[in-house]
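Colleague: Could you work out the structure for the sequence below:
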Amino acid sequence: MSARVCKSFKVLVGLEIHVQLATQTKMFTAAPNGATHFGADPNSLVNPVILGLPGVLPVMNKAAVESSIKVGLALGCQIAKHTKWDRKSYYYPDLPKNYQISQYDEPLCGPGVFELEDETGQIVPIRIRRAHLEEDAGKLLHEAPGGFRIDHSIVDLNRAGTPLLEIVTEPDFTTAKQVALFAQELQKLVQFLGVSEGQMQMGHMRFEPNINVHITDDKGVVHKTAITEVKNLNSFSVVERATAFELQRQIHAWEDTGTLGKKSTYGWDENAGATYWQRDKEDADDYRYFPDPDLMPVEVSDEWLNELKSQVGELPRARRKRYESALGLNAKDAAILAGDRATGDYFEQILAAGADARRASTLMETLREIANERGTAATAVGVAPTRLAEIAGLVAAGKLAGNKETAKTIIASLAEQDRSAEQAAASLGLIQSTDTGEVDRLVDELIAENPKSLQDYRGGKQQARGALIGMIMKKAKGLNAKIVGERLDAKVK
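Modeller: Now for the predicted structure:
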């Protein structure tokens, strides 16, 4: 039985996130970007710069720098007025130059704070240490294309040179769930900003938690385990499970052996559901950083920065909160509308055209349903936001039934032929009559023909009221159920 007892412990987790940017070309050359040309034949997205051939020179991708600044602004980072490029030296088969162009002591984005809403609904400030821009390395494959087994590794350099933003947080996460939630929020953020497709299965985002635990024993002494970095996690579930497993592994290792470990790099074995040691961690000195002599420093002017700030606009979390507090939407609908920039902007245009927020949200849900059936985005169905506002206006005026089936039929028609919503509804026979004279006549006939139902209704049975309204609606098409109900109530009372 172990002589060491963990009375309590404090979890400290920092996170490194690598985000491939969705530029058309690579970071320092005009070769196509592997992040936006996913699935290309191996080694088809290369050129002499990627291969590190003698005499070639890098040229900076301005769009990648702008995308990185936008992310930095969204994370609350300080944006450097002056930054430079450094060479990070190491040998690996997927890095032909034997160095990576990166940023060391002067990152593009400096300290910042991002407010994370955790699993309990509390706001947790997550400090951002830095976000720097670099080029990605290639990829080692252990199976040949087509899934054929081979007895050696092969190198695909399509990913080499892809613009890569590395975001580093301080160790402010105290639960595995918080780490996963931050990863999810960051994915929404880069997709909202349009700087990355953010698809983990395509390698657009890779997460690397740095984990250690401060263990307090039964005598009150604190024991600090060494930091382990779990490399290349590519799903939110894996991020959470790997973090949870690793912190428990460190506690059990101390309880069983008394050792606190060494600063190491670990991997994740999905089949075993466990982390495993890969190698001891390198120190910064091992990379022999020095300024890249082939690239000019980047100077960020106030004018340039202000232009990029205007492009960032209202962020998802702020928009989501506004939809809930100011517009009265429920949390689920607000999150869907605010999570995607194009969807949120489309919704804003419906509101600007005069629609009620809740009705507009319901119509957006119907539009998304049509889009899913067609395998496209809601904003690509081909119906202008003003048309949905017109549908909302017709419902408010009592000219249309307010159910999803009616709205879906009209929206589908408008996708085929653009015209006013009222014209579309009329052609489909969906315009409801608001002629109270016709309604009164039908109500009078119904009262005379159904004394038993009328007696039940007067006796307080609401089911009888619904039955009476249904009978009138069947007698004449195109009646407004609300008006029928109002006239029935007026005559019965």
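
Colleague: C-alpha from now on. contacts and neighbour counts both.
Modeller: Fine.

Colleague: Provide a list of residues in contact with the closest residue to residue 137 other than its chain neighbours.
Modeller: Leaving aside its sequence neighbours, residue 137 sits nearest to residue 160 (Cα to Cα, 6 or more residues apart in numbering; 4.2 Å). Counting by Cα atoms under 8 Å, 6 or more residues apart in numbering, residue 160 makes contact with 34, 50, 94, 95, 135, 136, 137, 138, 139.

Colleague: Which pair of these spans the longest distance?
Modeller: Largest separation among the contacts of residue 160 by Cα to Cα: 34 and 95, giving 15.1 Å.

Colleague: Quick check, residue 338 in contact with residue 319.
Modeller: Yes - Residue 338 is in contact with residue 319 according to Cα atoms under 8 Å; the separation is 5.8 Å.

Colleague: one more, for comparison:
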Amino acid sequence: MEYEVVIGLEVHCQLLTNTKIFAADAVVFGDAPNTHISVITLGYPGTLPKLNKKAVEFAIKMGLACGSEITRYNVFARKNYFYPDLPKGYQISQDKTPICVGGGVTIKTKNGEQFIQLHHIHLEEDAGKSIHSEEETDTLLDYNRAGTALIEIVTDPVMKTSEEAAAYLTEVRKLVRYLEICDGNMEEGSLRCDANISIMPKGSTVLGTKVEVKNMNSIRNVQRAIDVEIERQKRAVANGEKIIQETRLFDVTDGRTYSMRTKETMNDYRYFPDPDLAPFVVSEEWLADIKAQMPALPHELHEKFVTTYKLPEYDATVLTDTKEVALYFDKVCSHTTNYKAASNWVMGQIKSYLNENHLDITQFPISPETLSGLIELIDKDKISHTIAAHQVFPLLIQQPGKTAQQIAEENNLLKQNDDNALQTIINEVLAANPQKVKEYKFDGKKNLVGMFMGEVMKKSGGKADPKLANQLLIKTLSEN
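Modeller: Presented below is the predicted three-dimensional model:
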């Protein structure tokens, strides 16, 4: 029997707030365990949570970026479920009134563009961290992360392949980084993904029993886990086994999923409005202020690079992969009209330099204005691209306070357009190769011009104007 695969993703993003969502404890990754906790985080009796306004604004920004409807009247609920690493014994989350409803994310795969519909985005607090060490007989608990502000982005079950899931997760990570609401580091757990996977007979309209897979610390492992779970379910059904609704963990070492626990239903969580948190209202004025703060989004910059700068799709995709590179390139283009040259420099020389030195574009010493000046020197035929790339560019990195023009002048790198100086070099080259000159003039070996030009360029240190040098060379050969 052939099966259709149905995939929905739940992506948890830790928000880049300085403090937790309901307490003033600092949010810092990697500090000593249990150093950023307070009586509120630990759920002491009599303590009251207070909502972090910045967390709400970050959630709204993500909703606006996805085209979601922003919920005006919001209520927090208690999700009653035993979390060994959430001291209160329940999680404060949103149930009936998620902050963002609907919307979606456009992805690109080998099958073209596809719109991944979102069900909702809601705010909640993160749990702490359970540490199971081989050296310890007990589970160790670190509450530093408990109470960290999260948004959970929930898709509709609309994806069919692991490739689509990976492309969607890539776009979500790009969006939160552009918005600067989450660093997107899966290896640190600040962006986490759970996949809900089910299969159903081809042509059926009844969804199969879904299985949730957790413990995936990279986009590649999300893709691997989905593929593995799909095959496991197909084998199980073929063997007459019943798929049960459960949560499974993905083992990245052996590439298998393992049962963790039976999946709870919504009734098991016993949601009810949190009596310690008053509802909050998103006013039109507040929403308008957040909209005014929205940065340019990846798809907007991609469209600008293709339509305004006339770049190929490939260039626009590479340049918008990270916000910092996209903005650097856009700034260069405000100082030059040779957009393709700017693209080539950013994707070529600059990217190579950054990779070799393990830097990002924010640490790159050459300013957009200076790079545009280097492009202008080439466009005006004052230096060759070779000289620019191999001599001027490295010197600009060492002396970022100088312009490309200054570097070229100080190091005598400008093209030699002086007829007399070029003529002297040409005469010296021809005098050093009398036999080749004879072959050119009397044996008809006109292709020797290339050899002579090579010697002229070498003798001039690459600074000779190739067009002028070629004209003078042919003229000299015809006269002698």
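
Colleague: Would you verify that the residue nearest to residue 137 of the first structure is located in a helix?
Modeller: No - under DSSP: H, G, I helix; E, B strand; the rest coil, residue 160 of the first structure sits outside any helix and is assigned coil.

Colleague: Alignment lookup: it to the second structure.
Modeller: Matched across to the second structure, residue 160 of the first structure falls on residue 146, judged by TM-score structural alignment.

Colleague: same check, this time on residue 16 of the first structure
Modeller: Residue 16 of the first structure maps onto residue 10 in the second structure, by TM-score structural alignment.

Colleague: Okay, and that match sits in which element?
Modeller: Assessed by DSSP states H and E, residue 10 of the second structure sits inside strand 3-14.

Colleague: ok now that strand, how far from the chain's centre?
Modeller: Using Cα atoms, centre = their mean, to the nearest Å, the mean C-alpha position of strand 3-14 of the second structure is found 20 Å from that of the whole chain.

Colleague: so how far does that strand sit from its counterpart in the first structure?
Modeller: Here strand 3-14 of the second structure, set against the first structure after superposition, deviates by a mean of 0.8 Å using mean Cα distance after the TM-score superposition for the first structure.

Colleague: what's that strand in contact with?
Modeller: Contacting residues not belonging to strand 3-14 of the second structure are listed as 126, 148-161, 165, 169, 182, 184, 190-203, 207, 230, 234 [Cα under 8 Å, 6+ apart].

Colleague: just stretch 384-396 of the second structure next, same as before
Modeller: Contacts with stretch 384-396 of the second structure, where a contact means Cα under 8 Å, 6+ apart, come from 349, 366, 374, 378, 402-404, 407-408, 413, 415, 462-463.

Colleague: Stretch 121-132 of the second structure now?
Modeller: So stretch 121-132 of the second structure is in contact with 14, 21, 56, 59, 63, 83-86, 91-95, 98-101, 138-154, going by Cα under 8 Å, 6+ apart.

Colleague: Stretch 59-66 of the second structure now?
Modeller: Contacts for stretch 59-66 of the second structure (Cα under 8 Å, 6+ apart): 69-70, 99-101, 103-105, 121-123, 151, 175-176, 179, 290-291, 294, 297.

Colleague: do that again at 6 Å, thanks
Modeller: Defining contact as Cα atoms under 6 Å, 6 or more residues apart in numbering, one finds that stretch 59-66 of the second structure is touched by 100, 103, 104, 105.

Colleague: And the second one? What does it align with in the first structure?
Modeller: Pointing back at residue 103 of the second structure there. Match for residue 103 of the second structure (TM-score structural alignment): residue 112.

Colleague: That match: what's it in contact with?
Modeller: Neighbour list for residue 112 of the first structure: 76, 77, 127, 128 [criterion: Cα under 6 Å, 6+ apart].

Colleague: separation between the second one and residue 133 of the first structure?
Modeller: Think residue 77 of the first structure. Taking Cα to Cα, to the nearest Å as the measure, residue 77 of the first structure falls 14 Å from residue 133 of the first structure.

Colleague: neighbour-wise, which of residue 34 and residue 95 of the first structure wins?
Modeller: Remark: of residue 34 of the first structure and residue 95, residue 34 carries more neighbours, 31 against 22, as counted by other Cα atoms under 10 Å.

Colleague: which residue ranges form the strands in the stretch 151-300 of the first structure?
Modeller: 163-169, 205-217, 222-224, 228-230, 264-269, 274-280, 290-291, 298-299 (DSSP state E, counting those that start in this stretch).

Colleague: of all those strands, which lies closest to residue 360 of the first structure?
Modeller: So among these, strand 205-217 is nearest, using Cα to Cα, at 33.4 Å.

Colleague: Who are the packing partners of the closest one?
Modeller: Counting contacts by 3 or more Cα pairs under 6 Å, 6 or more residues apart in numbering; DSSP states H and E, strand 205-217 of the first structure is packed against strand 6-20, strand 222-224, strand 228-230.

Colleague: try it again with 8 Å
Modeller: strand 6-20, helix 176-193, strand 222-224, strand 228-230, helix 236-257 (3 or more Cα pairs under 8 Å, 6 or more residues apart in numbering; DSSP states H and E).

Colleague: ok, and which of those has the densest surroundings?
Modeller: strand 228-230 (a mean of 25; mean count of other Cα atoms under 10 Å).

Colleague: What residues in the second structure pair up with it?
Modeller: The aligned range for strand 228-230 of the first structure is 211-213, by TM-score structural alignment.

Colleague: do the same with stretch 275-294 of the first structure
Modeller: Per TM-score structural alignment, the counterpart of stretch 275-294 of the first structure in the second structure is residues 257-276.

Colleague: And that stretch, end to end?
Modeller: 39 Å.
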